[in-house]
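**Student:** Pasting a predicted model and its sequence here:
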Amino acid sequence: MSECLLPRREVERRTGLSRSSIYARMKAGTFPLPVHDDDTHSVWWVASEIDAWVMARIAARNARNQV
């Protein structure tokens, strides 16, 4: 299976987070780190890592509501 890389705007769309929130969570160690392209100064995120982060948020919500 091949991986897909997502630009920041797509990460924002998938997560509902703003750019500043993404970078703050990365700094806190609670969000996947991007892949950097030094030649173009671009950053991308691995789609499966973003999807896993979203699913973990859903699972945490569901666990809280199991009371």
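**Tutor:** Received it, and whenever you're ready, just let me know what you need. A quick note: this is a predicted structure, and the numbers were derived from the prediction, not measured.
**Student:** CA only for contacts and neighbour counts going forward, please
**Tutor:** Fine.
**Student:** and A59, how many neighbours?
**Tutor:** For A59, the tally of surrounding residues (other Cα atoms under 10 Å) stands at 12.
**Student:** again with G29
**Tutor:** 10.
**Student:** Also R13?
**Tutor:** 10.
**Student:** Helix, strand or coil: sort out it for me.
**Tutor:** Three-state assignment for R13 (DSSP: H, G, I helix; E, B strand; the rest coil): helix.
**Student:** Please compare the first structure with the one that follows:
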Amino acid sequence: MKLVSKRQLKEMVLYSPQHIARLEKAGKFPKRVQLGPNRVGWIESEVLDWLQIRLDRRR
């Protein structure tokens, strides 16, 4: 399992951190993993699956 940082996530998804937080809160984006008091990450495979669903809808 690989975790991605907020910076890496922003490059993958191209959404602002605020928009990602709104999507998470609405249950429309993979939940972050709290790694420490000031550090979070996302499971890369969950984010890639989320992206793949959007790509599949395009077809």
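**Tutor:** Alright, I've got the coordinates. Fair warning: this is a prediction, and the values are worked out from it, not measured in the lab.
**Student:** Quick one: the strands in the second structure, in order.
**Tutor:** Applying DSSP state E to the second structure gives strands spanning 3-4, 33-36, 39-43.
**Student:** so which of the ones you listed gets nearest E11 of the second structure?
**Tutor:** strand 3-4 (10.3 Å; Cα to Cα).
**Student:** So which bit of the first structure is that closest one matched to?
**Tutor:** The alignment of strand 3-4 of the second structure onto the first structure (TM-score structural alignment) spans residues 5-6.
**Student:** which residues touch V43 of the first structure?
**Tutor:** Neighbour list for V43 of the first structure: 7-8, 34-37 [criterion: Cα atoms under 8 Å, 6 or more residues apart in numbering].
**Student:** Now the residue nearest to the spatial centre of the first structure: closest residue in space, sequence neighbours ignored.
**Tutor:** Central residue of the first structure (Cα atoms, centre = their mean): I50, 3.8 Å from the mean position. Leaving out its chain neighbours, the residue that sits closest to I50 of the first structure by Cα to Cα, 6 or more residues apart in numbering is P32, at 6.8 Å.
**Student:** What's the match for the one you found in the second structure?
**Tutor:** Using TM-score structural alignment, P32 of the first structure pairs with P30 in the second structure.
**Student:** what's the distance between the residue nearest to K10 of the second structure when sequence neighbours are not counted and K6 of the second structure?
**Tutor:** Closest residue in space to K10 of the second structure, ignoring its immediate chain neighbours: S16 at 6.6 Å, by Cα to Cα, 6+ apart. As judged by Cα to Cα, to the nearest Å, S16 of the second structure and K6 of the second structure stand 10 Å apart.
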